[in-house]
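Visitor: Mind folding the following:
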Amino acid sequence: MMMMMSSDSMDCSMETEEESFKGNEIEKTKISLMRTLVETQDPSSKEVDDLTFRRFLRARDLDVEKASAMFLKYLKWRRNFVPNGSISPSEVAHEIEQNKMFLQGSDKKGRPIAVVLGARHFQHKGGAEEFKRFIVYTFDKIFARMLPGQEKFVVIGDLEGWGYANSDIRAYLAALSLVQDYYPERLEKLFIVHAPYIFMTAWKIVYPFIDNKTRKKIVFVGNKTLKSTLLDEIDESQLPETYGGKLPLVPIHDC
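Guide: From the prediction side, this is the model:
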């Protein structure tokens, strides 16, 4: 099985993203330039905080013009896709019925943990559009759980029992596009666990569409090292019971 290990080293301190930002003068200067450029084209961006601007800047390697274009595209998309400001449960009813997404606990740096059970995902009459709304619904739930100054989250993608009936390439690519185009620098790490061999067929199709920054955040974890790998970054008190921790799985729509 193809194994991908993150090259990102883990800082042992509990410094938040906000605290880390305060001392970076180069980023501050570029954020100021970006803010000026964006506000002239979309005055609503005046309400956006500096950490949000920084995420888009980092996604474009601190290129102000590219980051500004990316952010303006995000603002336009958000207004059109979420005109009421949030996604209601009734708009993602088929997705919620599958009971496949959970949210509880945090890693050792205070980042929220989401768990997705891939074997519970099936295509339905709501199609890819409802799935995309569900991704936005999920992200908004995760962000609401974040501590002040925190920006990123961790996902455990559990593929135990996954089969071809669960394979939904359109949905996978839709989720990937949303993460990369509209939610840059939000995902800290994706642990893929219990991945069956047949999953690699779908993975080979999706992999070329994953940008290099995102690839470094994806970790395939073998069954023998599952608990020890997760415990390196998540305290036992914050780890779901199914992985040897102490927390029950809580459906995201109940959070």
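
Visitor: CA only for contacts and neighbour counts going forward, please
Guide: Fine.

Visitor: any idea which residue sits dead centre in the protein?
Guide: Residue closest to the mean C-alpha point of the chain, counted by CA atoms, centre = their mean, is L187 at 4.0 Å.

Visitor: gap between it and V155?
Guide: 8 Å (CA to CA, to the nearest Å).

Visitor: just to revisit the earlier point, pretty sure the residue nearest to the centre of the chain sits against F153.
Guide: Yes. Taking CA atoms under 8 Å as the definition, L187 is a contact partner of F153 at 5.4 Å.

Visitor: what touches both of those two?
Guide: Contact with both L187 and F153 is made by no residue, according to CA atoms under 8 Å, 6 or more residues apart in numbering.

Visitor: Strands of the stretch 1-150 of the chain, start to end?
Guide: Taking DSSP state E, counting those that start in this stretch as the criterion, the stretch 1-150 of the chain carries its strands at 101-106, 112-117.

Visitor: What lies in contact with the first one?
Guide: Going back to what we said before, that points to strand 101-106. 112-117, 142, 234, 238-240, 247, 249-252, 255.

Visitor: what comes up buried for stretch 165-178?
Guide: 166-167, 171-173, 175-176 (16 or more other CA atoms under 10 Å).

Visitor: Check stretch 179-197 too.
Guide: 179-180, 182-195.

Visitor: Redo the strands of the stretch 1-150 of the chain as JSON lines? Include mean neighbour count and distance to D8.
Guide: Shown next, in JSON lines, are the strands of the stretch 1-150 of the chain (neighbours: other CA atoms under 10 Å; distance: least, CA to CA, whole Å):
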{"stretch": "strand 101-106", "mean neighbour count": "22", "distance to D8": "19"}
{"stretch": "strand 112-117", "mean neighbour count": "22", "distance to D8": "18"}
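
Visitor: okay if I get the ones you listed as TSV plus distance to P208?
Guide: As requested, the strands of the stretch 1-150 of the chain are exported to TSV (distance: least, CA to CA, whole Å):
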stretch	distance to P208
strand 101-106	25
strand 112-117	22
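
Visitor: Second input sequence below; structure requested for side-by-side comparison:
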Amino acid sequence: MGDTGAQAEVLPTTDDSGVVGTLTVEQQSALNTFRDKVKDVIRPEHDDRFLLKWLKARKFDLNKSEEMLRNSLSWREKNNVDTILEDFESPEVIKKYFTGGTSGFDKEGCPIWVDPLGRLDFKGLCACARKIDLIKHKVYRLELYTKIMKEQSKKLGKVIDRETIIYDMEKVGMRHLWKPGIDTFNQFVTLVEDNYPERLKFIFIVNAPKIFPVIWKLVRPFVAEETRKKIKVFGTTNYKDTLLEHIDADQLPAAYGGTLVDKFGDPRCGDMVGNTV
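Guide: As a prediction, this is how the structure comes out:
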């Protein structure tokens, strides 16, 4: 866990059980039953791999999985999520100051989301933008990445439906403990957990400050157990080799051990991943 004092339970693992090709007899039976229970709402593109995400997210509890899927499909319809890439454009202040963006793809072809969270002035952003637009911006980016993953799947000839995330917490301090900001971040976490199950491959948290255990205590209740298993927290050292195990150097910003810089020569790739001032 590096030198942050965070709990040792959050170690990165991937669980490939409960997916197509690895199902037990009981899991296959559950999938067959689940498919029949939700046949009135699923679409032709909702294949077994899609259905298994919801089952796995609720540990193959059929009733909970059905409720989760139906609630999510209702949420998508209510909020016009299927057309958000065409219908919504984030306000300029959000596009300019909200951190996060892609640096490329990991070694398996999954997109990488790099987010210099410590450089986000969320309080200032909330003063200049409506909360509903912040949430829509988040959904927009999630749907954009879904589109990117579909394009990658076609390009590589294999299913790409997970992403690798790097959260850079350099400069995170007491100002980031602003309660409305924490509450909104947790709302983002809940939105992802409820509507984009089994999407995460890994989360690498780097440059975690000494107050990280305090922040983690506030966020942890909103993070699913399976998600927590995919998180690795580092202090300011010893993370670059780990990142390079999963990401080729030319896809990783130079500030994190790779060779990638943006068009301005910034080793943090600020032009690609957001405000790095």
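
Visitor: any idea how far T36 of structure 1 is from T29 of structure 1?
Guide: In terms of CA to CA, T36 of structure 1 sits 11 Å off from T29 of structure 1.

Visitor: More neighbours: which of the two?
Guide: Neighbours were counted for T36 of structure 1 and for T29 using other CA atoms under 10 Å; T36 has more, 15 against 11.

Visitor: Tell me the spacing between that one and I87 of structure 1.
Guide: 30 Å.

Visitor: And the helices in the stretch 1-150 of structure 1, which stretches?
Guide: 17-22, 25-41, 50-59, 64-81, 93-97, 127-144 (DSSP state H, counting those that start in this stretch).

Visitor: Deepest-packed of those, please.
Guide: Of all the helices of the stretch 1-150 of structure 1, helix 50-59 has the most neighbours on average by mean count of other CA atoms under 10 Å, namely a mean of 20.

Visitor: Looking at the helices of the stretch 1-150 of structure 1, which is nearest to D107 of structure 1?
Guide: For those, the distance to D107 of structure 1 is smallest for helix 127-144, at 13.4 Å, taking CA to CA.

Visitor: Show me what that closest one is packed against.
Guide: Judged by 3 or more CA pairs under 8 Å, 6 or more residues apart in numbering; DSSP states H and E, helix 127-144 of structure 1 is in contact with helix 93-97, helix 169-182.

Visitor: Mean deviation, the shortest one versus structure 2?
Guide: After superposition onto structure 2, helix 93-97 of structure 1 sits on average 2.4 Å from its aligned residues (mean CA distance after the TM-score superposition for structure 1).

Visitor: what's the neighbour count on the closest residue to E19 of structure 1 other than its chain neighbours?
Guide: Spatial nearest neighbour of E19 of structure 1, chain neighbours left out: G149 (7.4 Å); criterion: CA to CA, 6 or more residues apart in numbering. Residues lying near G149 of structure 1 (other CA under 10 Å) number 14.

Visitor: In this structure G149 of structure 1 contacts F21, no?
Guide: No. Using CA under 8 Å, G149 of structure 1 is not in contact with F21, being 9.6 Å away.

Visitor: What's the separation between the residue located most distally from the centre of structure 1 and S68 of structure 1?
Guide: Ranked by distance from the centre of structure 1 (CA atoms, centre = their mean), the top residue is T40, with 29.6 Å. Taking CA to CA as the measure, T40 of structure 1 falls 11 Å from S68 of structure 1.

Visitor: Spit out the contact partners of K246 of structure 1.
Guide: Counting by CA under 8 Å, 6+ apart, K246 of structure 1 touches 236-240.

Visitor: out of those residues, which one sits closest to S6 of structure 1?
Guide: When those are ranked by distance to S6 of structure 1 (CA to CA), L239 comes first, at 20.1 Å.

Visitor: which residue in structure 2 lines up with that closest one?
Guide: In structure 2, the residue matched to L239 of structure 1 (TM-score structural alignment) is L252.

Visitor: Same question for E185 of structure 1.
Guide: So E185 of structure 1 corresponds to E198, using TM-score structural alignment.

Visitor: List the contacts of the residue lying closest to that match once chain neighbours are set aside.
Guide: Once flanking residues are discounted, E198 of structure 2 sits nearest to K53: 5.6 Å by CA to CA, 6+ apart. By CA under 8 Å, 6+ apart, the contact list for K53 of structure 2 reads 19, 197-198.

Visitor: which of those are also in contact in structure 1?
Guide: Among the contacts of K53 of structure 2, the ones whose aligned partners also touch in structure 1 (both residues aligned by TM-score structural alignment, their matches' CA atoms under 8 Å) are 197-198.

Visitor: Output the contacts of K53 of structure 2 as a markdown table; include the columns distance to G101 of structure 2.
Guide: Output for those, formatted as a markdown table (distance: CA to CA, whole Å):
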| residue | distance to G101 of structure 2 |
| --- | --- |
| V19 | 29 |
| P197 | 20 |
| E198 | 20 |
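
Visitor: Can you tell me which of the contacts of K53 of structure 2 comes closest to D48 of structure 2?
Guide: V19 (8.7 Å).
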